[in-house]
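Student: Mind folding the following:
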Amino acid sequence: MSTSNERIEHDLLGDLPVPNDAYYGVHTLRALVNFPITGIPISTYPNLVNALASVKEAAAMANHDLGVLAEHKMKAIVHACREIRNGTAHDQFVVDVIQGGAGTSTNMNANEVIANLALEHLGHQRGDYALLHPNEDVNLGQSTNDVYPTALKIATYMGIVQLVHAMGVLRHSFERKAEEFRDDLKMGRTQLQDAVPMTLGQEFSTFAVMLGEDEERLTEASKLICEINLGATAIGTGINTSPEYAALACRHLASITGIPVVTSPNLVEATQDVGSFVQLSGVLKRVAIKLSKTCNDLRLLSSGPRAGFGEINLPPVQAGSSIMPGKVNPVIPEVVNQIAFEVIGNDVTVSFAAEAGQLQLNAFEPLIAHSLFKSVAHLRAGCLTLASRCVDGIMANRDRLHALVENSIGIVTALNPYIGYTNATQVAQEALASGRSVAEIVIEKGLLSRAQLDEILQPSMLTQPRQAVVFPPQSIEGDAS
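Tutor: Sure, this is the predicted structure:
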């Protein structure tokens, strides 16, 4: 029984009262009852809502071009879609992100919201579907099976663009620090053991380069998701559409979004294949792994302040302990680590969901979408947070860096060309056993003079390829054998 605050809508299961102030309808209401899964509505992902509106707008324009949709209906649908893309009625996209039905509930939600916005634009009441129908008009020439994956690809492309920008922001932060630290000599490490000298700038430049490489990989992956199956309808055969519809809809969609979408050459294959999502998920995992490794390095280099590496200071952003006064923790790298762990898990989820597809359709695209959207959004937020709340404020502990180089056994490697591997090994062993410096032992043994050591151990000699200095033969005496 309805009230003055409700309207009655009908579907194949019967009648249901729908709140009068709702732009969604009976199909969406069924989905709200059927899928109380995550509590996360699809409106959480505005890129998806805007992508759905873009697809519906393109479809309406193509149908009008073909003479199967009246001009006043087309204009009303287009107006509604543009309102949505400007932020209107996003809160009406209420179905859960995880749903059965291969995205049908999401498509129905979009159809109903757009239809009711269009009806209002035409001066009619919400739910007056005899004048403009969610399925007959908004969904004309379409199926969930081509609308939903196309919208996912548009939304994912939008997200990648935003993520690549955020990665660029973080890369520039590391590049600025690499320049700031370019002359700060330090010890490099392999397997957490002293290796050979490098500069702190070189270390930070690697973080920037890794990000730059992954920006390129993401851009490549975004090209793969530009192939769409709009016009495929149910399984890829294009049933209930004109032969010209797919090309027209694709052309309008490219114009609306600015994304270079193309129609797949084989719509049957494109409707069941989610390989481009698998590829993208793998690239996101790569980004996450490398970003997490970078954060591990930042945590190690800043460990201390007295009992760790202590080579850099991360900016303090909050108290680190409820019991240990003065303690400051590397909370920003830690949160990015956790994002990375989530993304790696999301990739596993995408893999299982992609493998589980059967015959002409993958019914698990909602889970693929939710996993990808989370990965993209959280990586983006992580990159921006790491840049502004951590990297931009990192300081070098130059006295500590200098002391570690002076006392390291690793600088003996630079002396190999001058005193030989055997002598260098003996010096290293003695320095390790005695706690004395390599330089002190080399001078004591007469292997090199102080002046020669100073020339060999210049930062420019230690941190890049250089021709070995040639000393006069008499400057190294027999004790060097």
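
Student: rest of the way, CA atoms for contacts and neighbours
Tutor: OK.

Student: Return the set of buried residues in stretch 245-254.
Tutor: By neighbour count with 16 or more other CA atoms under 10 Å, stretch 245-254 contains the buried residues 245, 246, 248, 249, 250, 251, 252, 253, 254.

Student: List of residues touching it?
Tutor: Stretch 245-254 is contacted by residues 54-55, 57-59, 61-63, 66, 230-232, 259-263 when judged by CA atoms under 8 Å, 6 or more residues apart in numbering.

Student: at 6 Å instead, please
Tutor: Residues from elsewhere that reach stretch 245-254 (CA atoms under 6 Å, 6 or more residues apart in numbering): 58, 59, 62, 231, 260, 261.

Student: Next, the second sequence, to be compared with the first:
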Amino acid sequence: MDKKVIIEFLKKIELFRGLEPEEFVTLADNITVRDFAAKALLFRENSPRECIFMIYDGEIELFKKTPGGAEVILSIFGRLDFLGEGSLTDDSPHSTSARAKINTTAFCLHKEFFAMHGPIALKIFSNIARVISRRMRQTNARAVSSSAQYESGRTRKEHDLLGDRNVPYEYYYGIQTLRALENFNITGVSLNFYPVLVESLAMVKMAAAKANYELGLLSRSLADAIIRACNEIINGKYIYHFVVDMMQGGAGTSTNMNANEVIANRALEILGYEKGQYQYCHPNNHVNLSQSTNDAYPTAIKIALIQSNEKLVMVLKELIKAIRRKGQEFAHVVKMGRTQLQDAVPMTLGQAFEAYAVTLEEEVERLNENARLFLEVNMGGTAIGTGINAEPEYSPKVIQHLRKITGYEIVLASNLMEATQDTGAFVMYSSAVKRLAVKLSKICNDLRLISSGPRAGLNEINLPPMQPGSTIMPGKVNPVIPEVVNQIAFKVIGNDLTVTMAAEAGQLELNVMEPVIVFSLFESIEMLKNGMDTLNQRCIKGITANEKHCRQMVENSIGLVTALNPYIGYEASSLVATEALQTGRSVYELVLEKKLMTRKELDKVLLPENMITPKVVLFKDV
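Tutor: Model prediction:
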């Protein structure tokens, strides 16, 4: 690569601010240009720190592995960003790994350069100190995402009605998102925790750009840049630039502006401009054209919830399959049925599990039925449903594009004023989610109870042991998976109440409480999805039956006397049951002793397998 190109590039990097022209020449002479194919590693966690990398073209993702082996993406770097500056100040190994997200060209500067060029090193150290100082201020203010410690330090100045602010250059969001980060550091859960919501925001913005272009409100080049930026986000890029807290004031304005700013800045790059040059592509004037937060935000939420429901139902169906397989596996295992925790009549363990499968099957349709309510949206209603600042033809056009982009049969609400203030669909869907949680919790209550023991409980089934259960009682293993699903259900039930109260809190033409509705619903869906998968993989599939113990309890149960009612009458049956309870003797033994039935008759009636399905029995007819 030509040295002049390298020097001009290096001058744009804050790390080298203040260097003299001849020092840039020296710097360029020591630069190594390296090309990295997609997924190629630049450095690995725990490897020695050796180089500073400056990205000339492409993208690099910084990641770290958890103790369980999962990867956590910390940040994504693009052109003009640098990383690895710790090699100048820290002798410890890399604490993270870095790899090319796409084909990438980077300039590498080995740390030995600084030992040989002291004056240049001092200037660079000074710049690093300034960057670190700014990061510390931001971290202390808790105003940035967890990836802030990996910023390059370069900034751009942006302006809004409250004044000017410096925004980290590598971030695609802008000043309004920065203010939202400062104002709403509430839950620690940002938009990017729910990628489906980010993707849905991009779908809405893409549909709007296409409609605006067709109406002659956007130029072809500007519309294409916005559409391309949206498409990149839909495909998973730039997700870590969606950083505002899920809980926020302003009815979702911060979320909407986070999307507008990221899309605008990426569109600017596509057009050949720098981030922040909003005179060419503006977050409000162009990306948010013909929209308000009050129609774009709820529409994106609804699209995201439809997609999330599909994934939730998919996990639910897998759980149902696993439970039904256990029902088939345990079809021959006779056990005692119980009502009010008292012995009732015999049944099979398979019947119990089949009942669980059937009750959960009902929830598939309930969830899908309520999710269909989200197909009705208010795009084009803008602020309160009057459609101010939107062309009359905008609504049908944007709906048409949304249908093509999402693949869903999205329709325009018949009354946009009503649709803008109504949150009834969220209430209905939340109720369906709660109903699923309640049923799951009941099933887990049963699993905990019938697995109790192993010596002093029911001990009808064995749950797969997951971890030691006590720090003081050796050998104790607890039903930790059903327990965690119970707790998920409690949280989901609480979230449903939150949704209800937030929906009720709407006033006049808008419900400003939608952010907490959104957060509650996505949290419930995520917890249930993970909880059901955990229940399936780490509990249901490994359940075994204690068949002999189950049969012994049936044979010794006083509940068997219920089957004798048609043959010896209710009074005689009650007397036998009472005496069996008082003496500890079996029902079988007492019936023979009192000559109420012959052994042959009794064996036929009391065969447990004959008592688990309906049959017509005439009094004294054996």
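
Student: returning to what we had before: turn the contacts of stretch 245-254 of the first structure into TSV, including neighbour count.
Tutor: Output for the contacts of stretch 245-254 of the first structure, formatted as TSV (neighbours: other CA atoms under 10 Å):
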residue	neighbour count
58	26
59	32
62	26
231	33
260	15
261	23
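
Student: So which of the residues you listed are in helices?
Tutor: Members of the contacts of stretch 245-254 of the first structure lying in helices (criterion: DSSP state H): 58, 59, 62.

Student: Identify the residue of the second structure aligned to the last one.
Tutor: In this case it means residue 62 of the first structure. Under the alignment (TM-score structural alignment), residue 62 of the first structure maps onto residue 211 of the second structure.

Student: those helices in the stretch 151-300 of the first structure, which residues are they?
Tutor: 200-224, 245-257, 267-272, 275-301 (DSSP state H, counting those that start in this stretch).

Student: check contacts around residue 271 of the second structure.
Tutor: Taking CA under 6 Å, 6+ apart, we find residue 271 of the second structure in contact with no residue.

Student: can we see that at 10 Å?
Tutor: Residues near residue 271 of the second structure by CA atoms under 10 Å, 6 or more residues apart in numbering: 221, 222, 224, 225, 226, 265, 280, 281.

Student: Which two of these have the greatest separation?
Tutor: Greatest spatial distance among the contacts of residue 271 of the second structure (CA to CA): 221 and 265, at 14.7 Å.

Student: Among the two, which residue is more densely surrounded?
Tutor: residue 265 (27 against 13; other CA atoms under 10 Å).

Student: Does the equivalent of that one over in the first structure belong to a helix, a strand or coil?
Tutor: Matched across to the first structure, residue 265 of the second structure falls on residue 116, judged by TM-score structural alignment. The three-state label given to residue 116 of the first structure by DSSP: H, G, I helix; E, B strand; the rest coil is helix.

Student: what's around the nearest residue to residue 116 of the first structure once chain neighbours are set aside, how many residues?
Tutor: Nearest residue to residue 116 of the first structure, sequence neighbours excluded (CA to CA, 6 or more residues apart in numbering): residue 126, at 5.0 Å. Residue 126 of the first structure has 22 neighbouring residues, counting by other CA under 10 Å.

Student: Was I right to think residue 126 of the first structure contacts residue 134?
Tutor: No - using CA atoms under 10 Å, residue 126 of the first structure is not in contact with residue 134; the gap is 11.2 Å.

Student: Pull up the overlap in contacts between those two.
Tutor: Common neighbours of residue 126 of the first structure and residue 134 (CA under 10 Å, 6+ apart) are 24, 25, 112, 113, 115, 116, 118.

Student: From those residues, pick the one nearest residue 291 of the first structure.
Tutor: For these, the nearest to residue 291 of the first structure is residue 113 (39.7 Å; CA to CA).

Student: where in the second structure is the aligned partner of stretch 393-410 of the first structure, by residue range?
Tutor: Under TM-score structural alignment, the match for stretch 393-410 of the first structure is residues 542-559.

Student: what's the offset of the matching stretch from the middle of its chain?
Tutor: Offset of stretch 542-559 of the second structure from its chain centre (CA atoms, centre = their mean, to the nearest Å): 40 Å.

Student: first to last residue in that stretch, what's the distance?
Tutor: With CA to CA, to the nearest Å as the measure, stretch 542-559 of the second structure spans 30 Å from end to end.

Student: same question, stretch 438-453 of the first structure
Tutor: First-to-last residue span, stretch 438-453 of the first structure, CA to CA: 10 Å.

Student: Mind listing what's buried along that stretch?
Tutor: 438, 439, 441, 442, 447, 448, 449, 452, 453.

Student: between the residues you listed, which is closest to residue 311 of the first structure?
Tutor: Nearest to residue 311 of the first structure among these is residue 438, at 20.9 Å by CA to CA.

Student: Show me what that closest one aligns to in the second structure.
Tutor: Checking TM-score structural alignment: residue 438 of the first structure goes with residue 587.

Student: for that match, what are its contacts?
Tutor: Contacts for residue 587 of the second structure (CA under 10 Å, 6+ apart) come out as 555-561, 564, 573, 576-581, 593, 606.

Student: so where do the helices sit in the stretch 51-200 of the second structure?
Tutor: Counting by DSSP H, counting those that start in this stretch, the helices of the stretch 51-200 of the second structure are 112-116, 118-140, 175-183, 195-214.

Student: would JSON lines of these with distance to residue 430 of the second structure be doable?
Tutor: JSON lines is the format used below for those (distance: least, CA to CA, whole Å):
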{"stretch": "helix 112-116", "distance to residue 430 of the second structure": "59"}
{"stretch": "helix 118-140", "distance to residue 430 of the second structure": "36"}
{"stretch": "helix 175-183", "distance to residue 430 of the second structure": "27"}
{"stretch": "helix 195-214", "distance to residue 430 of the second structure": "17"}
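
Student: ranking these by burial, who's on top?
Tutor: helix 195-214 (a mean of 25; mean count of other CA atoms under 10 Å).

Student: I am finished for the moment; much appreciated.
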